[in-house]
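Kindly generate the corresponding structure for this input.
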Amino acid sequence: MDVIVSHVNLDFDGLASLLAAKKLYPSAKVALSAKQHPTVKSYLAIYRDQLAFTSYEGINWGHVTTLILVDVASLKRTGIPTNDLSTGLKTIIYDHHTPKENDVRDGERYVEQVGATITLLMERLVKEKVAITPFEATLFGLGLYTDTGNFTYKQTTSRDLFIASILKEREMDVTLINRFSEQALTTEERKLFQTLLTNSEEIVDSGITLLITTHEQPTYQNGLATLTRRLMESTDSDAALSIVKMKDRVYVVARSSSNRIDFRPLMNELGGGGHAQAASATMKKQELANVLNKVKHVLKQIIKPAVTASEMMAKPVKSVSPYDSINNVLEQMYQYGHTGFPVLDEDGLLVGVISRRDVDKATHHGLGHAPVKAYMSTQIVTLEPSSSLEEIQTTMMKHNIGRIPIVSKQNMLGIVSRTDVIEQLHRESGPVTDLSVVSKMQAQLPPAIYNLLHEIGEIADTHGINVYLIGGIVRDFLLNRPNEDIDLVVEGDGITFSNAIAEQLGGQVKTHEQFGTATWTTPANIKLDIVTCRTEYYDAPAALPTVRPSNIREDLRRRDFTINALALQINKSEFGTLLDFFQGQEDMNKKKIRILHTLSFIEDPTRIVRAVRFALRFDYELADQTQELALNASFLLNQVSATRFLREIQLLIKEKTILRGVKLLDSLNVWHSLFKTKPTFESLMKLEQVLAHNFNDAFIVILTLNFEQSSWKKKVKRYSLTTKQNQIIQQIEAMETVPISRNDPMSSIHNCFHLFREESILLYALLTQNGLLLSYVKKREQLKPLLTGQDLLDQGIKPGPIFSDLLHQLTSLQLDNEIVNRKEALTWLQAIKKE
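Down below sits the predicted model:
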């Protein structure tokens, strides 16, 4: 006999999972625990007949051959008589909770960290194409919505949301879900709630408010989880802990709305379980006071340290002087994209703040020449470096401000903006250090490099600076692609840090003062580029950028695409922390190339070619908006220097995807913008042949695509940057004037073309699709000289112009197959000498 069970104090996820498992295992019986959540009891009072589940008493447990556990992995938590079970019992487990020590480890296990167990079972039902009625979809939705807190709990995944959409398609009734998930309290529950509220005390630690309440009563009462959540919500606390003794057992229920709280260490200590923000434990034969002492003893472990302003503030801070003009500040706002600046006096002390609104008002009245001090605000809201994230949020809301200077004794240390707060909240929703990335680093990097990064991180710690791996190598770690091109960026002085590394680890440093960069060559001859974090702005479209020192976020913002705007911190305490401010990982999952901001192609049109290169390298697509913006900006490639454009095309050639690249660039209007033409089928076929003959030169690609045009020389001349390229143009132009007939002997063709470079002739033959000329080039390449100048001297012929004339005649005869060996050549030479 097969039996399906869940946990005691059954909730809607457990109930829904029982029904879903029944659909997967139709021959199994469903056994229902007598202890259920009050809302589940209310639901069953109405719908029990439609479920037709049996009680534990109705099962002969000794006859059970397969036990299917849903929403639970521990036999102890099911409440079944485990002593009655047979020894050869087979188990199947579906659960979404963090594995515990007492969990069943044998049998089939489907345990994954999703928001609700019903998600795992629904995925199986969908895969096996099992039909679901509207009633079943609604119950499944109840389990999903209640266990994810309407998709607001931290453990919610995209898989849960996807299952919700499928349930909606199966006619899930969300009105019914709302009615049962938020049911009104009974008279007994309201009485207990009031008692718990009266007995509660607040504990404030590191900016977190934790409500603890205790109570003791002789009878058991269900619904403590619901009451604990409502206690937290009604008191506006970050978390609530209910410790209630009923009969001979103490029940501990915990709920939290803050990511800084993790109840799991506490529940492990008490022998319970659950999630980080929703957990519980039941303790037998314990005194209430003893349990309360245990809870308070472990309390410090459940509250994560506060994120402080010093950890999240941006530095160095861009500031202005009280004596700067309003026009100068407006220019800086444009350059850096900021909407305000702190104002520092000559001693570096904070004396005011000027906003974009202040600047706009001054310029509107024609006072752009006025000094900043005339319009800055001196009512400054500041915070200390030790201020917590919660304090920062509260301060921003209270004063309705978007940035807060972080100061110590009026000295400006950094600044925190709304963006910093949002990013921190986003970062808190995931792991701080991505161990999977660290393992990929270790697997893909040589041990010497991996260990070296650890050493550099420790040196950075001693100097109080942050250091990061940036760019393509971080992307390729995530994609499991080889890449050893290591670039490091520091929030500080890259050159000073490079010298500090060399002083401690040895090696040589080559500095580039103008750019704030250095190349450190280790004693083992490993080269690492170390760069100062910087930001940049463009004075005009397609111009080269102006660069200024900045922080890691600004440094990543200036990158080309989201997949390249990733950083990995390598400081010891943060080793492996992934910075993804612009959702690069999401775009990698979607296989999309996306620019970071809408003016990206305007500022640097060569990014259009780069976008194509990365799309082809990874087999990605351009995001819709990115494609549209590339189309709109393609005309600006005319303003890009030929050197920069050719460099990008050359990189496309190295990817061995130039033909596909040409087509994709054509779809972005690049060729029409540059040359007022589009690649034809014939020109692409020619290009394929040219590339097959190893003409892997970006200039040759442009020449090939434009050769059909009567004005080809004028169009490609701009991209002819070397003497060799100019010579190719001149020789092809000259060859166009040489008439060739298909009946001409090889010697005749040789007479016309022998002064041209073989490379130029071959290229011209490919461009004109002249088979006779191609045969001539091939035969000319394979031709071996039968006589040399020494042979002529041996025959008594005096050196002079006649030497080249004779050798040219001999080559012509060889090409016509009139002389095929050295003996015939010597006979011919002797006859010529007699004449």
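
use CA for all of it now, contacts and neighbours both
Fine.

Tell me who's in contact with Thr119.
144, 159-160, 163 (CA atoms under 8 Å, 6 or more residues apart in numbering).

To compare with the earlier structure, here is another sequence to fold:
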Amino acid sequence: MLRAMRLILAHDNADLDAIASLALARKLHPDAIPVLHGGLDGSERTAFILFKDALGILTPEDLPDEEIESLIVVDTHDLGRLGEYAEVARKVPVLVYDHHPTEGEVPPGHYQLVGSCATLLTRRIQQEGIELTNPEATLALAGLEADTDFFQNGNTTREDFQAAAYLSQFADLRVVREITRQFFDPEALNILAELLKNPGWQDIGAFRVILKILQPEDRIPGAGLAMRLISLTGADAVFLFLQDGERTDVVARARQRGPNVARILQDLGGGGHKQAASARVDLPPEEAYRKVLECTAWQEKPILVQDRMTRDVRTLSDSLKINEAIVELVKIGHNGAPVLHEGKLVGMVSRRDLDRAMRHGLQNAPVKSVMSRRVISIEPDEPLGHATELIRKHSVGRLPVVKGGHLLGILTRSDLLGEAPPKPDLTEKVLGHLQMQDWEMIETVRENAPSTARIMLVGGAVRDALLGKHPTDLDVVVSGVDVIEVAQQSGLDFKCYPQYGNATLTLPNGNHLDLIQARDEYYTAPGAAPTVMKGTLEQDLARRDFTVNALALQLTPEVKFIDQHDGLSDLQAEVLRVLHPLSFLEDPSRIVRGARLAVRLGFRLEERTLSTISDALPHAEMAFKRLKNELLLVFQERTPGAVFEMLQEWGAGELYGFGDLTALKRADEARRKGEHVPTETLMALWLHSFAPEQRKQVARIWQIPKRTREVADLAGPEDFLRMSDWEFLYWCLLNPDQARAYEVAKLTPPRQVTGKDLLDLGMKPGSALGELLEHLKVLRQQEEVSGFEEELEVARRWIRDGRDAEG
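Sure thing, here's the model as predicted:
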């Protein structure tokens, strides 16, 4: 009986990414055999020769005579591109890993629109915690770089850069360079020279493309030739038809603004990306050429200016004063803007020209006095290629899109590069959520800062503003100059703290702003206090705890939003992620900070970040002072009970070692309803959660106030009348079933000895009775009696011994 085997296959005409994906898929499916079928040329042939044995990649001739029970397909979901295995794919189960766009029904598998299939597989390998060998990582990185055209293709994503960074830790970068370098042998160079003499131009629809049939004696690097032709000729796309016996290989490459070559080659059974595709057909090259020309995809509507332009354009009125215009530009984070008069475009103004006018004392002059009236514009229904030509010809950064004199939008270089529709202006969103007094102070600092200074609003203020909240605590970081120099040039009163590299500025209205010197830090041991030194703004961001706290708004020399650690994506996904895997190990108090943020913002902790907590806990003792500070901050949160509960959920409850949180959770609920619960009440409820024999030591370790510990240690409430409000609330939250009785007791006046009580004791009405009542009142005020029974005893002695006995 024949054994059954599982194969890993890529498409025919395999490129570097496909070969790399064969090896990576084997890491996820070690029981499967990677098989490379079809011909190879150029760098693909080099890679296969180098890694064939090390990675166990076989050819069909190497396979044993066994049945195929299932297939794993990489770098394509078109089972018709599996060459001799296409028929097998229709009969056995198939699992796909592919990064290409899909239409209609597709085989089951894993799909993600990233720059390379190697990226998709690398991310899954990272998630599974699988280690890569040097050959595996080297081939994977080469495939990733080749398929993204060294990260220049429009299909390149952030995930590709992250995967490349991961792979570079294990790869041989020298070998990667050798594989991906395009070496042309003499025949290929001769073909390239001939192509440049006679490219084979075709004007098809809105595109100017090259289509050329080649009949080389040997296999040549078709993809490399196509890319070289695009860069040398400026063609929108290149299609090369390479005859290989009775078959034809079609290789297509396109510019970002060019046609969708993957869609065009679909009619030939091929596939790929919008800018890179291939097909292998059982047709002579002339027939394949004709089919490409006749493809209906050429008739698809070309990309127009209106398809890419930014529609929400920030404009200035021509009557606006120059100083007012500068404020507006700072708010929107732009260095220039279109100028309108009665709704029509009349000019463009730059920040540079406005600043020059200010230096000449023209702050009250209208914007129209300095704007440029010669505006290079474009209409919305023109091809995007025309916009590219205008930007290059006139060296402008943006093109107003105008119809009938009215501004409809604006086209920037980013729009031409094919980026997704622009996100809302984040600089404006951050600045728009600042309080007016904060904005005034920041603007004062910005205007007077030395030209070499970089000043940045960072951390929680930026995070909260992007979440639609008004920041209450501004963290302003300075680099490039000393903080003291910035403080001096601000013209404001200030106080410096040289030992911390900070300065506090004071506005005439009494508001304060802390300036902090940008710094870098390193930890000599897990949990130890960091060693701090001056650093750059980038280093200052990199030392922070979570990506959502590493967002920044640069204020000088230009206003721009900075997100070096993908914090914006995490903010939108409501995820807390540390900046590096050792973050909690270096400072375990960050775990508590994370719990506070998670509860306050409603975020979750990223899985990989969560997995690092257990390694950090043994080093918590080294971070005692920081953990103590974090404990105090927990009690300042709106729902501290939920924070402690979150720590328990994360497996980090031992940081403080508390017990039953039921009463503290009641305090959370009261706060949610808007009730005031003092910090002392919260701390006493938390302390009460410990066993009675532990409370004294816990209070000493974490420096809980003495009275708080005393209240937490009481077996039951004492005199309600002498209780402070926080103590009374403590008992009500601790014993909610008794709360009503406690309230009645607190509100019920204490029983005092009255004239009737004295008459009942045998006294006669008269002045003596009045004197005794007054005497009892004095004793109460001096707290020499407590309660009715003590007063009654004093009265009995007074009556028995006479008034002088108590006098």
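
that older thread, whichever of the contacts of Thr119 of the first structure end up buried, select them in ChimeraX.
This is the ChimeraX syntax for the buried subset of those, where burial follows 16 or more other CA atoms under 10 Å:
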select :144,160,163
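
Show me which of the contacts of Thr119 of the first structure is closest to Ser683 of the first structure.
Of all these, Ser683 of the first structure sits closest to Arg159, with 48.1 Å by CA to CA.

Double-check that closest one against Gln113; I have them as touching.
No - between Arg159 of the first structure and Gln113 there is no contact under CA atoms under 8 Å: 10.4 Å.

just to revisit the earlier point, now, the most widely separated pair of the contacts of Thr119 of the first structure?
Leu144 and Arg159, at 11.0 Å, using CA to CA across the contacts of Thr119 of the first structure.

How about Pro422 of the second structure: what's its closest non-neighbour residue?
Nearest residue to Pro422 of the second structure in three dimensions, chain neighbours excluded: Thr310, at 6.9 Å (CA to CA, 6 or more residues apart in numbering).

does the one you found really touch Lys423, like I thought?
No - Thr310 of the second structure is beyond contact range of Lys423, at 9.8 Å (criterion: CA under 8 Å).

Those two - which one has more neighbours?
Thr310 (19 against 7; other CA atoms under 10 Å).

so who does that one touch?
409-412, 415, 421-422.

distance of it from Leu304 of the second structure?
Separation of Thr310 of the second structure from Leu304 of the second structure (CA to CA, to the nearest Å): 13 Å.

mind listing what the most centrally placed residue in the second structure touches?
Central residue of the second structure (CA atoms, centre = their mean): Gly567, 2.0 Å from the mean position. Residues near Gly567 of the second structure by CA under 8 Å, 6+ apart: 546-551.

repeat that for 7 Å
Applying CA atoms under 7 Å, 6 or more residues apart in numbering to Gly567 of the second structure gives the contacts 547-548, 550-551.

which one among those residues gets closest to Gln752 of the second structure?
When these are compared against Gln752 of the second structure (criterion: CA to CA), the nearest one is Val548, at 61.9 Å.

The closest one against Arg463, yeah?
Yes - with contact defined as CA atoms under 7 Å, Val548 of the second structure counts as touching Arg463 (6.3 Å).

neighbour-wise, which of those two wins?
It is Val548, of Val548 of the second structure and Arg463, that has more neighbours when counted by other CA under 10 Å, with 28 against 22.

how close does the nearest residue to that one once chain neighbours are set aside get to Gly397 of the second structure?
Among residues not flanking Val548 of the second structure along the chain, Gly567 sits closest, at 4.5 Å (CA to CA, 6+ apart). Distance, Gly567 of the second structure to Gly397 of the second structure, using CA to CA: 27 Å.

cool, and Gln488 of the second structure?
36 Å.

between these two, who's got more neighbours?
A direct count of neighbours by other CA under 10 Å for Gln488 of the second structure and Gly397 places Gln488 higher, at 17 against 12.

now do the same end-to-end measure for stretch 199-206 of the second structure.
Stretch 199-206 of the second structure end-to-end distance (CA to CA) = 18 Å.

roughly how far out does that stretch sit from the chain middle?
43 Å (CA atoms, centre = their mean, to the nearest Å).

and what of stretch 379-396 of the second structure?
For stretch 379-396 of the second structure, the distance to the chain centre is 33 Å (CA atoms, centre = their mean).

Name the surrounding residues that touch that stretch.
Residues contacting stretch 379-396 of the second structure (CA under 7 Å, 6+ apart): 257, 302-306, 397, 401-403, 416.

So which of the residues you listed wins on neighbours?
That'd be Val401 among these, by other CA under 10 Å, with 26 neighbours.

what's the mean gap between the one helix or strand it maps to and the aligned bit of the first structure?
Assigned by DSSP states H and E, Val401 of the second structure falls within strand 398-403. Mean deviation of strand 398-403 of the second structure relative to the first structure after superposition (mean CA distance after the TM-score superposition for the first structure): 4.6 Å.

part of a strand, is Ile68 of the second structure?
Yes - using DSSP: H, G, I helix; E, B strand; the rest coil, the assignment for Ile68 of the second structure is a strand.

and the end-to-end length of stretch 577-584 of the first structure?
End-to-end distance for stretch 577-584 of the first structure: 15 Å, by CA to CA.

start and end residues in the second structure for it, please.
Counting by TM-score structural alignment, stretch 577-584 of the first structure lines up with no residues of the second structure.

got it, and stretch 442-460 of the first structure?
Going by TM-score structural alignment, stretch 442-460 of the first structure lines up with nothing in the second structure.

just how off-centre is that stretch within its chain?
Counting by CA atoms, centre = their mean, stretch 442-460 of the first structure comes out at 22 Å from the chain centroid.

try stretch 618-638 of the first structure
Using CA atoms, centre = their mean, the offset of stretch 618-638 of the first structure from its chain centre is 20 Å.

do the same with stretch 271-287 of the first structure
The answer for stretch 271-287 of the first structure is 38 Å, by CA atoms, centre = their mean.

In that stretch, which residues are buried?
272-283.

and what of stretch 123-137 of the second structure?
In stretch 123-137 of the second structure, counting by 16+ other CA under 10 Å, buried: 123-125, 132, 134-137.

Any chance of these in JSON lines with secondary structure and distance to Glu806 of the second structure as columns?
Listed next are these as JSON lines, based on DSSP: H, G, I helix; E, B strand; the rest coil; distance: CA to CA, whole Å:
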{"residue": "Arg123", "secondary structure": "helix", "distance to Glu806 of the second structure": "89"}
{"residue": "Arg124", "secondary structure": "helix", "distance to Glu806 of the second structure": "90"}
{"residue": "Ile125", "secondary structure": "helix", "distance to Glu806 of the second structure": "90"}
{"residue": "Leu132", "secondary structure": "coil", "distance to Glu806 of the second structure": "94"}
{"residue": "Asn134", "secondary structure": "helix", "distance to Glu806 of the second structure": "98"}
{"residue": "Pro135", "secondary structure": "helix", "distance to Glu806 of the second structure": "102"}
{"residue": "Glu136", "secondary structure": "helix", "distance to Glu806 of the second structure": "100"}
{"residue": "Ala137", "secondary structure": "helix", "distance to Glu806 of the second structure": "97"}
